[in-house]
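Q: Could you look at this predicted model? Sequence included:
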Amino acid sequence: MLASLLKAIIGNQAERGLSGIIAGIFTLVCMVFIDSPVVDGRTLLGGELLPWHITANTISASAETNVITAEGEVVVSKGEQTLRADRIVYNKESGLLSAEGNVDLLTAGDILRCDKGLFNLKDKTGYILNGSLFLRTNHFYVRGKEIRKTGPETYSIKGCKITSCDGEAPDWSITGSEVEVTLEGYGTVKHAAFFVRHIPLLYFPYIIFPAKTKRQTGVLVPSAGYSQRDGFEIEIPIFWAISDQTDATFYERYIEKRGLMQGLEFRYVTGVDSKGMFLFDILSDKKEQKDLYNEDDLKISPFPRTNQTRYWLRTRSDQQLPYDIGVKLDVDFVSDYDYLREFEEPSVGPEYMVRLDEEFGRPLGEAESPYRRSALLITRNFQDYSIQASSTYYEDPKRPQENTTPQPLADLGFTILPKRIYGLPFYFSLESGYGYIYRDTGPKGQRVALAPSLSYPIWSIPYVALEPSVTYFVTYQRLEEYQGYKGQQTKDAYELGLRLHTTIEKIFHIKQGNIKRLKHKFQPVLSYTLRPYPDEEEYTSWFEPVDVLDRLNVISLSLDNYLDARREDERGRPSFSQVARLRLTQGYDLDEARRETMPGEERKPFDPLQAALSLTPYPALDLSARADWDHYNHYISSGSVTLDLAVERGANKQDRYRIDYEYIRDYSKSLSYDAAINLLYGFSVGASGKRDLTIKYDIKNSYWIDYQSQCWGIRLLYENLESDKRIMFAFRLLGFGELGDLKVY
C-alpha cells in the first residue's frame, strides 16, 4: 500500500511528477544564468538583448573573475519563471551559482523555497538545503533537508516528506530518510512511513518505485464493503501506464462467498476520432449453479444458471482508417442472464456506462434488457453517396444454448443522396443493401433490397415548398433449407409521397440576463403517404425485423417550434444555444376512415397525438418530455419526463438533481431519481433509486454520505437491490489515484 502511494505521488498518473519537477527546477536555474541577465533593458556583460531580467539593490560584475554578484531583494524573471533571493553569486567561468537567503523559485505555479542553493551549471548538478516544493498541478508539498542533483538524470532527497495537505501539521504524509531517483528509471526509499497526523500507520524499510516523468503504473485507491448475499468484499485497482496513448487498469475484487473476480479496462487513443475502450470481468463462482427452489435466487430471475465461469465483455471503439474509412465496434456479451442482476456494479469502473455514453455516445443496454447487442460498422462517405458494411449479433443470455434470434451477420449498403439529374428538376436517391440472416436454430438466408426514389421540389407560392416523391421497393429473399423446406420469393411495392412545408422566423430583441435576442422558428409540414403491399398469401416474412412494410394511406401534420437564444458575455462576445423545442405530430389513416365496420364498432382513423418538448433555458436546467394522447379513450397512452438540474454552490461545487418518469398505460409506470447535495464543512449526501409505481415496488435504492477535506476524502454507500443489500466504503487521498488523460499527437 505504501509503495503504491509513493508510485502515485512521485511521477505516477499525474502529468508532472516529483521527478519531473525536480528536473525542471535545476533546468530553470541553468537557463537563467547560462544567458546573460538583463538590467534595465541591457545585458550585464554586453551583447544582444535577451529575455531574462534581473533587479537587485546592488549588482556588480567583474570582467577579470567573470563573477556576477547581486545582493538585496534579488529578482530574476522571465515570463512565469521567477527566482528571488537575498544574494546570488554566479561564476561564469566555473559555472557555479549560489543563491541564499529567502530563496524562492516560481515556475508555472510551482514554488520552491529553501535556505540555500548551490548549482553547477556546467555538469548540471547541485543541492538545495532545507527545501520546500509546492506542485500546483496535483497540489503536492515536497520537503527535504537536502535535495541533490547528483548527475544528468539522478537525484537524492534526505529527510523527505510528501503530502497534499496544507499547513505545518498535515492530516497525512509520507516520509523517507533517503530517496534516490533516476529519471525514466527507478527510485528507492529508505525507511518509508505513512503518517496520519503524527501517528505512523505503515512502515517499510526499503521500497523500489518507477520514476517516470509521465503517467505511471501504480495501485489506485482500494474500496471495501459488505453484502448481505455475498459477504465481505474488497477491490484493489492496479493502473498500468503503457504509453501516452494507451493504458490499462486491472481490478482484483475478492467477494467472500463468490470468489475472486478479475477485471480489465483497456483504453487507447490514436487520433481525435480514433479511440477505444475494452472492459472485461471474469469470475469463477463458488456458487456453482442456481437453485430455482430458493426464494432469494428466484428474486434475481426465473431463468436457470448452471455455468460456474461467469464473465462480461463490453467494448466501444471508433477508428478512422486511411481513405476516410470509419469503423465503429460495439461488443456486449455476457455469460448468463443473471450476471448483470447479481453484479450490477462490476469490478471495472462503477461509472463505466456513463463514461461509455459520454465518450462514444453509445451507452450499453440496461441490465434488464433481454438481449445484448454487438455490432461492427464500416463506412465510407463520399460527397454524393456512401457505402456501409455491418455485422450485428444479438445474444439471448436467457437461452445461451438455443438462440433462435435472427442475426444479421452480414449487411452491405449503398446509399445515393438526393441529387439533381443532369439539370432536370428531378432529384434521385437510392437505398440499397444485401444481408445474410443467420440463426443458431431456425431458418436462415439472404436478402437483396433496392429502393430508388424520385422527388420534384415545387415552389408553388413564395415561402412555401411542395415536394411530390415516388419510391419503389423491391426485395429478393432466398431461404436456405430448413426442416425440408427451402425457397425464394420476391416482393415489390411503391410509395407515393407529397410534402408541403414552409419556415417562418422572427427575431425578438430582449434583455433577460445575458440573453439579448430570441429567434422563434416555426416549421409546419403537411404530408401524405400512400404505400400498398402484396396480399399476405403472396408474401410471408421469414425475418420479422427486416422488410416488414405495412400498408400506409396516411395524412400527417407536424408543427415544429424552435426558440434559439443569442447570449453575450461581459465583453459582448456572442454565443448561441437552443432554449426550447416543441413538436406536435398528428396522423390520419384514410384506410381506417373508410374501413367497413361491424355493428357497434367504431372507426379510429386518428393516430395518437404526439407531443415532444425540450427546454434548456439555462445551462444548468434541462427538461424534456413527450406524450401520446389517445383521442378515443381520452387519456395519455404513453409518456415520459426527464428533469436535470444543477445548482451552483460556490467553490466549484454543484448540487445535482435528476428525475425520470416513464409511463405506458395498463403496462408500466416507473420513477427514477438521482441527487447529490453539498452540505457544510465538506460533507455531501446523495441518493438514487428506481420504483415501479404500478406494483408499488422499489427496484433499487442507494444512499451515500461523503466527506471531503482539503487533502483526503471518504465515502460510505448503502444499496438496497432487488436481490441483495450491501454497504461499501471508499477512501481517497487528493493528488493520486487519477487515471489521467490519454494524449493525441
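A: Now that the structure is in, tell me what you want to look at. Note that the coordinates shown come from a computational prediction; the quantities given were computed from them, not determined experimentally. Residues are numbered from 1 along each chain as shown.
Q: Going by C-alpha atoms from here, please, whenever you check contacts or count neighbours.
A: Fine.
Q: where along the stretch 301-450 of the chain do the helices fall?
A: Assigned by DSSP state H, counting those that start in this stretch, the helices in the stretch 301-450 of the chain fall at 339-342, 352-360.
Q: buried ones in the longest one?
A: It refers to helix 352-360. For helix 352-360, a neighbour-count test (16 or more other C-alpha atoms under 10 Å) marks 352, 356, 359 as buried.
Q: quick one: buried residues of stretch 690-701?
A: 690, 691, 692, 698, 700, 701.
Q: In CSV: those, plus distance to residue 49 and secondary structure.
A: Supplementary listing: those in CSV, determined by distance: C-alpha to C-alpha, whole Å; DSSP: H, G, I helix; E, B strand; the rest coil:
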residue, distance to residue 49, secondary structure
690, 69, strand
691, 73, strand
692, 76, strand
698, 75, strand
700, 70, strand
701, 68, strand
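Q: biggest separation within those residues, which pair?
A: Maximum pairwise distance in the buried residues of stretch 690-701, criterion C-alpha to C-alpha, is 11.9 Å, between 692 and 701.
Q: what about versus this one:
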Amino acid sequence: MPLQKSPFFLFISLILAPGAYADTEKPRPCLTNLPKQEACGASNGADNRPASQYSQLDWFPYAPGTAPGICSGRYIEPASISSDEGTDILDQPIIINAEQGSSSLGQGTKLEGSVDIAQGNRRLQSESATYDQVTGQLELNGGASYREPGLLLRGETAVANTNTLETTLTGAQYVMHERQIRGDVERITRRQDESILIEKGSYTVCPPGDEAWKLQASEIILDKSSGFGLAKHAALRVADVPILYLPYFYFPIDDQRHTGFLYPSISMSNDDGASISTPYYLNLSPQMDDTIVPHYIEKRGFLLENEFRYMNQYTHNTLTTAFLPNDNLEDRDRWLFSFVQPGRWTDKLTSEINYIHVSDNDYLDDLSTLADIDGDSHLSRIGRVTYTEELWQADFLLQGYQTVDEDTDRPYQRLPELTFNGDTDNNERIMNAALIAQATNFYRNNSGFTGIERANGGRLHLEPEIYANFVKPWGYIKPSAKLWYSNYNLTDADDFDSNPSTSVPILSIDSGLVFERNTEFVGTTYKQTLEPRLYALYVPYEEQSGIPDFDTTEYNFNYQSLFRENRYSGYDHIGDTQQVSLGLTTRLFSDLGRETLSASIGQAYFYSDRKVTLDDDESNYSNGDSSDIATAINWRANKRLDLSIDANFDHSAFRNTENNLSLRYRADENRIFNMNYRYAEGIREQSTFGFMWPVDKNWSTLGVWQYDWFNKNDVDLAFGVEYESCCWQTRVIVRNWLKDDDDKDTALYVQFVLKGLGNLGSNGGSSLLEKITGFKQRDDNNETF
C-alpha cells in the first residue's frame, strides 16, 4: 500500500525482472500511473530519428540534405512527464519505479535496477538508489541523470532532496536545450532557486563533438531567472587553446540586459594606428541604462564616450557624450554632445528633439561615435511639436545646423517655424478646400555674404486652394485653383526692399484615362494598362528678384516633375509657366494583382518663356518650347529582381543628359547584389556596387565599390569574408576610402562572434556595408553580429 508522508505522497511500484539493466539508456519499464506514450522509454521519439552517439544528450542529427541552417543537428527533449499545473511541485506525489526494492527500519529504501523517480515534471534515473523518506534524501549510483523541462544533467553519481528540490551530480554533463548550452563538469548542482552551480566545468553552445570554443572556470553560475552567467577564474579556449583569462566574467545566457563588460572592439588604420575600446554596460533599471566606452587610440590618445538611455511612457531619451583631451594628432581637445528624444504624449500630440554638436569639422571623419548622425555636411538640430486632427495638422519647429563642411554654404536656421495644414478631402466629396499657412523666422550668420544673400528675417506664406475630384475607374479629372502668397520682413537686406511680397494665382487641371486589356508575354498572362495623362498649368510671371532663397532650391528634372506646379522647393519662389504636360504610362499586372512592370514617357510644352530664376540672371531664362523627354521604368521581374531607371533625353537630338539606374537582386537575406549608377551631363558620374554572396554552407563574401567616374577616383572600396558555423562566426573586412579632406585612409576590421557569449573585435566595417541594400536588415535579423 502507498506510504504516506506529509506534505506529499510517495508511490513505489516494483516490477521484478530476471536481471538488472546495466545501461540506463536501454528500454525501461513504464511508470505504472502514467500513460504509456509518456512513460515508456520510446517516448523520446528517437526511434524515428537518425542514430547519434550524442542522443544521450538529446542531440539528434538532421537527415542528410534536410538541415534548415548551418547546424547539422538539434536538441530534442523527450515528451514531458504529466504534472498538476496548479499544484506546487513539493505537494505532488513521488513515483518510484525499479526492478527491485527493499526497506529497512531507519535505513530508508534501497532500489536496484533501472531506478526511475518522478515528481511532477522532474525525473531522476540511475541503476541503484537509496531513499530516506524522513529527510527526503536520495543517493543515486551506477550512472545518474536528472531531467526537467529545458534541463538535462547526466553524471556518475547524484544526490538529491525531494524536500528542497536541490540535486547534485558528479562527473557530469549538462544541457540547457532552449539556449543550446552544454558542458562537462566535475560537479554540478541544480539549486533550490533553479540556478545552476558548476564547479570545475565548462560552458559552450557548440554542438556535442565540436570544441571550437568553450569557457572553462573554477566556478560557473547560470541563473535562468536573471538570464546571465557568472564565471570565476575563467579561461576562454578557442580550438582548445587558451586565449583569454578573466578572474570574473559576466555573460548573457538569454536576451535580457545585464550589467557588465561588453566585448572589446579592435581595429587598425593608417591614420590612427591600433585602437581598442572596452565598453561597460550598466543596466540601471528596466527603463534606464548606460554604456561607458573607454577607447584608446594609439596615435591620438584616450577617448571616453558615454551613452545614457531613459524611456518612459511618453518619451525615449538618448544622451551621448564624448571627450578626447589634447588629441596628439590635432593638438586640441575633441568632444561630442548629442541628445535625441522622440515623444508621443497623446494619440494626437507628438514631439521630437534631436540635437548634436561636435568640437570641430573633422570630428566625425576622425573618430567613431555611438550617436546616430544625420547628415554629412550639416548636422541638423531639431525641436518639434506636432498636433494632428482628422482634417488638419499644426506643427511648431525649431531647426538649426552645425556646418562641418567648409566647402558648403551655411543653411538658414528656422527660429521658429509654425505650420498649419488643412484639407477637407476624405475621398467622398467632389469639391474640397485646402490651406497651407506657415510663419517662419530665418537666421544665419551672414558674414561673407553679399546682396540679398545677407538677408535674415521672417516670412509669412499662405496657400489657400479650392479643388475638385472627379474620379472613375476609367479615368479622372482634377481642376484646382489656388493663391500663392508670401510676405517678408527682412533685416540686413542691403539695398533691397525689406518688405517684399509675392502674390500669384495658380490654375491647374490634372486628368488621365485608364485603358485595360489582357495580354501574354513569354507564356505568362498579364493585365496591361495604358494610361495617358494630360496636365495643364498656368502660373503668371511676377518679379521676384528681391526675394531671398531661405529654403528654396530647384528640383531635379524627371518624369514626376512634369506634373509639379512649381519647379522650386520651399515657399520663396514660384516658377512662372504656361504649359501642358503629356505623359503615357503602361503597366503589367500579374494574375495576383502584383505590378510587374511600369514604363512612363512624357514631355512638357511651353507657351511662354519662364523668367523666374534663383540667381536673377536673364541669361538663364528658359525660352524653349518644350522640355527634355523624361522616362521612368520600374521592372519587378520576380520577388528577387528589381530594376528602376529614370532617364532624361535632349528633346532635339534625343541625347541622354541624365539618368539614375538602380538594380537590386535579393534571392534571400544572404544572397544580395545591388548596383546604383548616377549620371548628369557635365556634373557627375558615379556608381556603387555592393554584394553579399555565400560561397558554400559556411563561407560568404561581401563587398562595396563606390567609384567617381567624373574624377576617376575610388570613393569607397571594401571587401570582406564571413565564416559561420553552428557556434561561432567571424567577419574580416579591408577598407580603403576617401575622407572629406580628400585624403585616403585604409583600415582592417576583424570581428569574432562566439554565439552564446557575444562579439570580439571591431564592427567598424558595418556602417559602410549598409551601402549594400538589405545588409542592415539581415544584420538586424541576425543576433550574432
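A: Looks like it came in fine. Since the structure is predicted, the reported quantities are computational estimates derived from the model, not experimental observations.
Q: TM-score for these two?
A: Here the TM-score for the pair of chains, by TM-score structural alignment, normalised by the length of structure 1, is 0.72; 648 aligned residues with a C-alpha RMSD of 5.0 Å.
Q: possible to save the buried residues of stretch 690-701 of structure 1 as TSV with distance to residue 28 of structure 1?
A: Formatted as TSV, these follow (distance: C-alpha to C-alpha, whole Å):
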residue	distance to residue 28 of structure 1
690	57
691	60
692	63
698	61
700	56
701	55
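Q: wait, which of those is closest to residue 611 of structure 1?
A: Distances from residue 611 of structure 1 to the buried residues of stretch 690-701 of structure 1, taken by C-alpha to C-alpha, are shortest for residue 692, at 24.2 Å.
Q: Give the aligned equivalent of that closest one in structure 2.
A: Aligned by TM-score structural alignment, residue 692 of structure 1 pairs with residue 708 of structure 2.
Q: tell me the contacts of its match?
A: Residue 708 of structure 2 makes contact with 684, 685, 686, 687, 714, 715, according to C-alpha atoms under 8 Å, 6 or more residues apart in numbering.
Q: Please, which helix or strand holds the fourth one?
A: In this structure, residue 687 of structure 2 is located in strand 684-694 according to DSSP states H and E.
Q: List the buried residues of that strand.
A: 685, 686, 687, 688, 689, 690, 691, 692, 693, 694.
Q: Could you point out which of the residues you listed is nearest to residue 177 of structure 2?
A: residue 694 (28.9 Å).
Q: Touching, the closest one and residue 700? I think so.
A: Yes. In this structure, residue 694 of structure 2 is within contact of residue 700 by C-alpha atoms under 8 Å, at 3.8 Å.
Q: And for the counterpart of residue 647 of structure 2 in structure 1, nearest residue in space, chain neighbours not counted?
A: Under the alignment (TM-score structural alignment), residue 647 of structure 2 maps onto residue 627 of structure 1. The shortest distance from residue 627 of structure 1 to any non-neighbouring residue, by C-alpha to C-alpha, 6 or more residues apart in numbering, is to residue 639 (4.0 Å).
Q: residues near the one you found, how many?
A: Other residues near residue 639 of structure 1 come to 19 when the count uses other C-alpha atoms under 10 Å.
Q: Could you find the counterpart of it in structure 2?
A: So, by TM-score structural alignment, residue 639 of structure 1 is matched to residue 659.
Q: tell me which residues in the helix or strand hosting that match are buried?
A: If you go by DSSP H and E, residue 659 of structure 2 is part of strand 656-668. By neighbour count on 16+ other C-alpha under 10 Å, the buried set for strand 656-668 of structure 2 is 656, 658, 659, 660, 661, 662, 663, 664, 665, 666.
Q: for structure 1, what spans make up the helices?
A: Secondary structure of structure 1 (DSSP state H): helices at 2-9, 18-34, 295-300, 339-342, 352-360, 590-594.
Q: and among the ones you listed, the most buried is which?
A: Highest mean neighbour count among these (mean count of other C-alpha atoms under 10 Å): helix 2-9, with a mean of 23.
Q: Check the spacing between residue 534 of structure 2 and residue 470 of structure 2 real quick.
A: 15 Å (C-alpha to C-alpha, to the nearest Å).
Q: Just want to know which of the two has more residues nearby.
A: The neighbour comparison of residue 534 of structure 2 against residue 470 (other C-alpha under 10 Å) goes to residue 534, with 18 against 13.
Q: Nearest residue to that one in space, please, no chain neighbours.
A: According to C-alpha to C-alpha, 6+ apart, the nearest residue to residue 534 of structure 2 is residue 582 (4.9 Å).
Q: Return the residue of structure 1 aligned against that neighbour.
A: Using TM-score structural alignment, residue 582 of structure 2 lines up with residue 557 in structure 1.
Q: Might one say that residue 197 of structure 2 is in contact with residue 190?
A: Yes. Assessed by C-alpha under 8 Å, residue 197 of structure 2 is found in contact with residue 190 at 6.6 Å.
Q: about what we covered before: now tabulate the contacts of residue 708 of structure 2 in TSV and tack on distance to residue 175 of structure 2.
A: As requested, these are arranged in TSV below (distance: C-alpha to C-alpha, whole Å):
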residue	distance to residue 175 of structure 2
684	60
685	58
686	54
687	51
714	51
715	50
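Q: Over in structure 1, see which of these survive.
A: Cross-checking those against structure 1 gives 684, 685, 686, 687, 714, 715 as conserved contacts, using both residues aligned by TM-score structural alignment, their matches' C-alpha atoms under 8 Å.
Q: Find the nearest non-adjacent residue to the fourth one, please.
A: Looking back up the chat, that one is residue 687 of structure 2. residue 677 (4.3 Å).
Q: Can you report how many residues lie near the nearest residue to residue 648 of structure 1 once chain neighbours are set aside?
A: Closest residue to residue 648 of structure 1 apart from its sequence neighbours, by C-alpha to C-alpha, 6+ apart: residue 654 at 4.6 Å. For residue 654 of structure 1, the neighbour count with other C-alpha under 10 Å is 16.
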